[in-house]
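[1] Compute the structure for the input listed below.
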Amino acid sequence: MKYAVIIEKGNNSYGAYVPDLPGCVAVGETAAEVKTLIQEAIEFH
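    Reported below is the predicted structural model:
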């Protein structure tokens, strides 16, 4: 399945969440890192 992922840039990091999967979140130091982490989070959800 495909899910919409929201990525937000903070002062020192990036955060990502999936609106359709409650509690599915990730935080990383770079955009590339947070993209990888949110993909893993979706798989585990």
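[2] contacts, neighbours, all on C-alpha from now
    OK.
[3] Is the residue most central in space within the chain part of a helix or strand, or is it coil?
    Compute the mean C-alpha point of the chain, and by C-alpha atoms, centre = their mean the closest residue is residue 16, 3.0 Å away. Here residue 16 is strand, with the state taken from DSSP: H, G, I helix; E, B strand; the rest coil.
[4] I'd like the structure of this one too, to check against the first:
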Amino acid sequence: MNHTRPEFYVVIERDEDGFYVGEVPQLRACYSQGRTIDELMTNIRDVIEMCLDVDPEYSPIEFIGVQRVMA
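    Alright, predicted model coming up:
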């Protein structure tokens, strides 16, 4: 049996305190932080699992990409 694991994109920013903050735009209210990228990615995996456990029937939206806009 071939079970494909869902793939998610993480948008990462650094806050004013130097923490890395990640958000998964494909899932509602799915975000976390960490002192390092590795810590953030460990934390965000846990949050993704929690989001999917809370709403197992939820179908993630399609992530298209990020664009830069000059203001």
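[5] TM between them?
    Aligned and superposed, the two chains score 0.86 in TM-score terms (TM-score structural alignment, normalised by the length of the first structure); 45 aligned residues with a C-alpha RMSD of 1.0 Å.
[6] Pull the contacting residues for the residue mapped onto the residue nearest to the centre of the first structure from the second structure.
    Counting by TM-score structural alignment, residue 16 of the first structure corresponds to residue 22 in the second structure. The contact partners of residue 22 of the second structure, taken as C-alpha atoms under 8 Å, 6 or more residues apart in numbering, are 10-13, 31-33, 40, 44.
[7] In the residues you listed, find the pair that's most separated.
    13 and 44 (13.3 Å; C-alpha to C-alpha).
[8] The two: which is more packed in?
    Remark: of residue 13 of the second structure and residue 44, residue 44 carries more neighbours, 22 against 13, as counted by other C-alpha atoms under 10 Å.
[9] Now do the same for that one: its match in the first structure.
    Matched by TM-score structural alignment, residue 44 of the second structure corresponds to residue 38 in the first structure.
[10] can you give me the strands in the first structure?
    Assigned by DSSP state E, the strands in the first structure fall at 6-9, 14-17, 25-28.
[11] Redo these as a markdown table? Include distance to residue 43 of the first structure.
    Output for those, formatted as a markdown table (distance: least, C-alpha to C-alpha, whole Å):
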| stretch | distance to residue 43 of the first structure |
| --- | --- |
| strand 6-9 | 16 |
| strand 14-17 | 13 |
| strand 25-28 | 12 |
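[12] Let me know which of these is the nearest to residue 44 of the first structure.
    strand 25-28 (11.2 Å).
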